[in-house]
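>>> make a model of this:
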Amino acid sequence: MTHESLPEKQQKAQYEPYKGPAAGWGALKSVAAHWLDSKQPIKNIRALLKTNQHGGFDCPGCAWGDDPKGGRIQFCENGAKAVNWEATRRAVGRDFFATHSVSELLQRSDHWLEYQGRLIEPMRYDRATDRYRPIGWDDAFALIADHLHRLESPGQAEFYTSGRASNEAAFLYQLFVRAFGTNNFPDCSNMCHEASGVGLSQTIGTGKGTVTFDDFAEADAIFIFGQNPGTNHPRMLAPLSEAVRRGAHVVCFNPLKERGLQRFQDPQAIHDMLSNGAESTNTAYFRPALGGDMAAVRGMVKCLIQYDEQARMKYEAPVLDWAFIERHTQGLEDYIAQVKATPWSQIETQSGLTRVDIEVAADIYRKSSKVMLCWAMGITQHRHSVATVQELVNLQLLRGNIGRPGAGLCPVRGHSNVQGDRTMGIDEKAPSGLLDALEKVFGIAAPRGRGHNTVEAIDAMARGNAKVFIGLGGNFAQATPDSELTHQALTNCDLTVQISTKLNRSHLVKGKEALILPCLGRTDIDMQASGPQAVTVEDSFSMIHASYGQLPPGSNQMKSEPAIIAGIAKAVLGNRPIDWDAAIADYGVIRDYIARTIPGFENFNERLKQNGGFYLGNAARDRRWNTSSGKASFSANPLPDDLLHERIKASGQQPDVILQTLRSHDQYNTTIYGLNDRYRGVSGQRRVLFMNGDDIKRLGFAAGEWVDITSLWEDGRQRRVAGFKLLAYDVPAGQAAAYYPETNPLVPLESRGTGSNTPTSKFIAIKLAKSERQDRDRVLYAG
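As a prediction, this is how the structure comes out:
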């Protein structure tokens, strides 16, 4: 079958409310379709059975941890999609690029680009023909070295990392880049959970969550904020459903009523499959305003303080854990003063919830001895996201719900090793302890100046201050905010290098010179001089797992990420500060270096042999607070005076609604598996705008009309996306939702979280206008 015919299936855009449960039969049907579409179903079913198993490979999807008591099936629907999407027989090499120019490929959809298959040989862009042409590995490495050596300073290069890079790749990458002389490490966590790391580090002394998988079985209540596990972390639904069955409370705060948090059917549980998932996953569901979670939690705290004062007046058992507070915390007095100074009118207005709603949530929290708080990007992609994370910490500190079984803080990470990459040193503001260790072990002069995060890297490239961009995985052009500006920034570069498994838009939005370097994926056997190699990853629970690829690579021209990094490093630095070839011959050498450098990895190679991997540890879980005071800190942050940024108000217009970006069920981050969103009832279309029906009428539109969307921001630039179909949906008034990356152009680069620099993708002030074309409801193409 030719590339041109794939996947030009005609689909008519449809919407039909989904009434079934999440997962279950629908998930099995979807898995079967993607499995067959891989073009090598027999090999892939064997590979799927090795997913998240000892001696197998770690799922290339999300960072959710493995059930220590799990059986042979340790993958979910989206994990199966990720495996089959990566382990495809379709290939993209010289013949493909001889047929397709870059200009032509730029007109294709993101789904079509990745659908074409695995990249199988290194390619260099040829400006004269507007096509990529084959290049040898040594020549590619030499070209990169030439560009890096030509820079006026190492700070003119940006070294991006995707969260799917292994620990071994990330460690080598940061070692090479720091030996080269810069801390410019923009990475995907800057756009997602940076606020969690900042907020947690400042309060409890670690940027990671404090819970393990086993805590879900002991929690009396699990509160979920700004997260949609049914699509983003489907394996999380099993412990949530089990918690409800044993009598625990699951309390959800999410503006949209997501199907996975309402009704769930566990494909591995016969009872669930036969009963059609009749049991509700949640016990309470609250729908705050976008950006209103901090106010909602502040209201809960206000209730708890009142409950405690009333109990003590009656000589009853206190509601707050005063023994824990006095021994382990500081700053309570200032925080309580801030809470009492926050009026209920502000809490209700900003949260979008009534006082009665908040009192119900607070009462569930008070009556639960052991409480876990889980959150994701619905919390972290706001201007006041760091303060919101700290308010979640405040709530837990009041009742001593950190550092005991069944309780704690659980930021649920996205990419499978985004947490591990930070542990390995992918950090533009690296801690001095890491830099000291690098200097001691490797004899380098580690750069001490702060490097660039993602938005700063875009700004540097846009201004012409950065000349070389190297991307270790991911799809930088599409994952980032302010797409037009980001694309301009990339094209300003003298050289862009993409280390990738599949074709994506970042290969097409490129510098004056460009390289595509094809790498092995998680499913591929990584054969080096000493034999097949394992790489390692760290999940959301700080468990370290080994991952062994199971399938032969599609080409002998594909290299592993560690091997590509080592090849670049050797071309740039020679054999310093390590013997790069020796490190690639046996990844155990890399792990020995990690053991000597990174705390918690002592005896790394030996501990990795344990079934299920090993727990890295967490000081806050042990109630050891790595803060300057040696105690956990309450944060007396006021609620924002106004959720609207001053630059929005300076535009001189009032927003029609506030938009949040989100994933469809047929995507993972920027990878689009298909055009459907089963749980929201959408098929054959991605350019939809979910809006409250009353808002549609209020603004003078009708459901089904096509609109253009403009975001409000005062900087002289217009940010607009065209052709979105209005879909009347159960969205709170004043809010709207749409998929990314299609709506990333609307997010201003300067609209960032305070203290985190994370793009505010969950709070975009927008205006709507009737689209010039109303005939868009035509046959759509999966391509």
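
>>> only C-alpha atoms for contact and neighbour calcs from this point on.
Will do.

>>> for Ser241, helix, strand, or coil?
Secondary structure, DSSP: H, G, I helix; E, B strand; the rest coil: Ser241 is helix.

>>> ok, it touching Leu261?
No: using C-alpha atoms under 8 Å, Ser241 is not in contact with Leu261, being 9.2 Å away.

>>> let's see this one next, to set against the first:
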Amino acid sequence: MAKPRVSSYTQPAGGWGALAATAKALAEQGILARGSATLLRMNQPAGFDCPGCAWPDPDHTSAFEFCENGAKAMAWEATEKRCTPEVLAAHTVAELATWADYDLEMLGRLTHPMAYEPASDRYVPVSWEEAFGRIGAILRAQDDPNRVEFYTSGRASNEAAFLYQLFARAYGTNNFPDCSNMCHEATSVGLPQSLGVGKATVLLEDFDHADAIFLFGQNPGTNSPRMLTSLRAAARRGAAIVSVNPLRERALERFQAPQNPVEMATLTATPISSLYLQVRVGGDAAVLKGMIKSCLEADAAARAADAAPVLDWDFIRGHTIGFDALAADIRATAWPDIARVSGLPRGTIEEAARLYREAKAAILVYGMGLTQHSRGTETVRLLTDLALLRGNVGRPGAGVCPVRGHSNVQGDRTVGITEKPDPAFLDRLRDVFGFAPPRAHGHDVVRAIEAMIAGEARVFIGLGGNFAAATPDTAVTQAALRRLDLTVQISTKLNRGHLVHGREAFILPCLARSESDVQAGGPQSITVEDSMSMVHASAGRNDPASPHLLSEPAIIAGLARATLGETPSIPWAEMIADYDRIRAAIERVFPIFQGYNARIRVPGGFHLTSLARERIWATPSGKAQFSVYPGLGEGAPGDDAEVLRLTTLRSHDQYNTTLYSLSDRYRGVFNQRMVVFLSPEEMKRRGLGIGESVALETVSTDGVTRRVGGLKVVPYRVPDGCCAAYYPETNPLVPLYARDPQSGTPSSKSIPVRLIRTNQQD
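Model (predicted):
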């Protein structure tokens, strides 16, 4: 292993660095030639959808519609490496549990269904028939269907997710913890309260018409790199781009477009942010209240001078309710408090507000830096309030844009993956499939973990993902998983979740997004929905990594038949033979998919209409709803100057819990992950040197000690009083109780911690 080091990275985001990293990723997986050809089919109308982020495809695709991290995601799943039964036979589970997550995944693609054998402490191969039969028997033996947790990753297709929820509801439960619970659930709860829809109100084309784009808690260079193409184009035509983020991220500063020959040849780059607000961790609500306050004050001054109003009063009076309550709360909020909590001077916030006021059309973009807080839902609504003040919803170049994480996390929710199903949806499911779905609300992620801890849940089935590593309060969660009767993982590669298992455990290997899926009716396509509600087809062409792999829909159907028996009203075999039949069923249950099969055959797919985009408000009042955000959130530094606010983050070579390498190029960290980022001023105040060994300990309210040691101090541009570190390594610091009460989203982006000096061996 190369020696860990920290060195300054001076290059722009993208550019030659991205090309070199792409080539290296393909070479390391042994697919330099084959992988290069596969990339040319990614995000193309007749190709397959990127298995990484959910950023939408442009209408007119070029030959190269992939980014560096998308290429890494493809290389990760299309690798030549194989995790065969022979590989697993050489290692006990106890031994594998001591390996780093990166090393586990680098074993390669899983090739056979496997079952845990307690006597040898190993996974051993089983037939699909035996795996389905044993799992089905355990499910049938449960005295209450609600003892089973059906977890879903955002990687699953619409077809797989629909069958999964159909299986679980026919079985008798609405327990659907999913990855959205841990990231954008605040969006799914907050936006419907304000706008009547839980999705973006913009299309990709709106970025071509926006006068200003505001980015809150979103690092596109790592999390959605293709977004940089739109930001670069906006910056070059003179649109204002304002970034609100605790860390100075390279991609928000300057970007070198790999597809632009002039920038590549001249080693130049395009500046991205017109204004950069380096907000204190947890201070986003204060920034938003400050911007709203500035707009209200400017509007009052304009009206007093008999000038044109700043606010869109026609929109406010015709389309909204609740403005007076919002305005009263904002006026009562003092500027000194806003500055103190945000960590920003009043003048900086007012400059951001000025850019917003002067824009005829503005897009408000946000990511998990806004949602993963104890008041995430309220903050999402506060951002929406800012949009409503100037009518920036439902017109070209304007809107609210939550940037989703995994490629189909939004689509999964659209086709029924929710623990709180709408009664009308359940009625349609009953009418189409002839059974009575359960009506009681089920478990989200945190409630599922609590049910495991309490012994109420006995079985966990994971459709993708790495639940054991991705969830908060790692030690408590993993202990609860180990007490289960059964854990089942539908996966492409070995990960931590396979080693934190129940009394019985199965690994069910599935096809990857880039691989061909051939069923009885011939080659199949699946569909996904991106962050802007575009639904399109995806069809892999690579040969499967093993002849023993099944598709996710086929695995789900196999589990359902083994558990429920043959159910004439749910023709599992017929639907698996031809995925058009699954989509026809989706259309019958969800009218919004009218003409599904015909529409996905149109290049680029189709848009699921957002009522808010049409200025139709599906709220109880029939109007968009302003909100009141009491106080200024959790960002106040408090009385103890020694307490830091920790935000967890991804490295550049990471997607969710998947690690492509142990480096983070843009932040200058190489060959290591156990680091904590502090400002040079904070390091000086605490007498810390570069590379000094420290631990972080949560300031808990339940008396439980939560500690992560072995961290090395790295200087970085972080606000004083704050720090940052990678997840999942620091997930043990996030208590289960630290969550948004409305959405249940863990507050992973604002954890109060103490920093403790340790010796080298800690």
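
>>> thinking again about what came up before, any residues in contact with both of Ser241 and Leu261 of the first structure?
280-281 (C-alpha atoms under 8 Å, 6 or more residues apart in numbering).

>>> the second structure: which residue goes with Asn744 of the first structure?
Taking TM-score structural alignment for the superposition, Asn744 of the first structure sits opposite Asn731 in the second structure.

>>> list the contacts for that match?
Contacts of Asn731 of the second structure (C-alpha under 8 Å, 6+ apart): 469-474, 748.

>>> do Tyr356 of the second structure as well
Going by C-alpha under 8 Å, 6+ apart, Tyr356 of the second structure touches 212, 362.

>>> so where does it fall, helix or strand?
Here Tyr356 of the second structure sits within helix 346-358, counting by DSSP states H and E.

>>> and if you look at Phe159 of the first structure?
Per DSSP H and E: Phe159 of the first structure is located in strand 157-161.

>>> ok, the alignment partner in the second structure of Gly331 of the first structure to Lys623 of the second structure distance?
Superposed on the second structure with TM-score structural alignment, Gly331 of the first structure falls opposite Gly322. Applying C-alpha to C-alpha, to the nearest Å, the value for Gly322 of the second structure to Lys623 of the second structure is 10 Å.

>>> who's more crowded, the two?
Set Gly322 of the second structure next to Lys623 and count neighbours by other C-alpha atoms under 10 Å: Lys623 wins out with 22 against 15.

>>> any idea what the more buried one aligns with in the first structure?
For Lys623 of the second structure, the aligned residue in the first structure is Lys631 (criterion: TM-score structural alignment).

>>> so who does the nearest residue to Gln390 of the first structure once chain neighbours are set aside touch?
In space, Gln390 of the first structure comes closest to Gly199 once its chain neighbours are excluded; the distance is 5.4 Å by C-alpha to C-alpha, 6 or more residues apart in numbering. Contacts for Gly199 of the first structure were tallied using C-alpha under 8 Å, 6+ apart; they are 207, 386-387, 389-390.

>>> dump the residues you listed into CSV; add secondary structure and distance to Gln265 of the first structure as well.
Formatted as CSV, the contacts of Gly199 of the first structure follow (DSSP: H, G, I helix; E, B strand; the rest coil; distance: C-alpha to C-alpha, whole Å):
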residue, secondary structure, distance to Gln265 of the first structure
Gly207, coil, 33
Val386, helix, 35
Ala387, helix, 36
Val389, helix, 31
Gln390, helix, 34
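
>>> in the stretch 101-250 of the first structure, which spans are helices?
With DSSP state H, counting those that start in this stretch, the ranges of helices along the stretch 101-250 of the first structure come out as 102-105, 110-115, 137-150, 167-180, 194-204, 229-232, 237-245.

>>> what about Asp95 of the first structure, neighbour count?
Here the count is done by other C-alpha under 10 Å, and Asp95 of the first structure has 11 residues near it.

>>> how close does the nearest residue to Val262 of the second structure once chain neighbours are set aside get to Gln11 of the second structure?
Spatially, and ignoring its direct neighbours in sequence, Val262 of the second structure is nearest to Thr268 (7.9 Å; C-alpha to C-alpha, 6+ apart). Here Thr268 of the second structure is placed at a distance of 10 Å from Gln11 of the second structure (C-alpha to C-alpha).

>>> same deal with Gly347 of the second structure?
Distance check for Gly347 of the second structure against Gln11 of the second structure: by C-alpha to C-alpha, it reads 30 Å.

>>> those two: who's more crowded?
The neighbour comparison of Gly347 of the second structure against Gln11 (other C-alpha under 10 Å) goes to Gln11, with 18 against 10.

>>> so the closest residue in space to the more buried one that isn't next to it in sequence, which of the three states?
Of all residues not flanking Gln11 of the second structure in the chain, Gly17 sits nearest, at 7.7 Å (C-alpha to C-alpha, 6+ apart). With three-state DSSP as the basis, Gly17 of the second structure sits in helix.

>>> what does Gly17 of the second structure align to in the first structure?
Aligning on TM-score structural alignment places Gly17 of the second structure opposite Gly26 in the first structure.

>>> kindly report the same for Thr84 of the second structure.
By TM-score structural alignment, Thr84 of the second structure lines up with Gly93.

>>> quick one: contacts of stretch 373-387 of the second structure?
Contacts of stretch 373-387 of the second structure (C-alpha under 8 Å, 6+ apart): 186-187, 189-191, 193-194, 282, 284-285, 288-289, 291-292, 362, 364, 370-371, 393, 399-400, 626-629, 633-634, 738-743, 745-750.

>>> cutoff 6 Å now
186, 190, 285, 626, 739-740, 747, 749 (C-alpha atoms under 6 Å, 6 or more residues apart in numbering).
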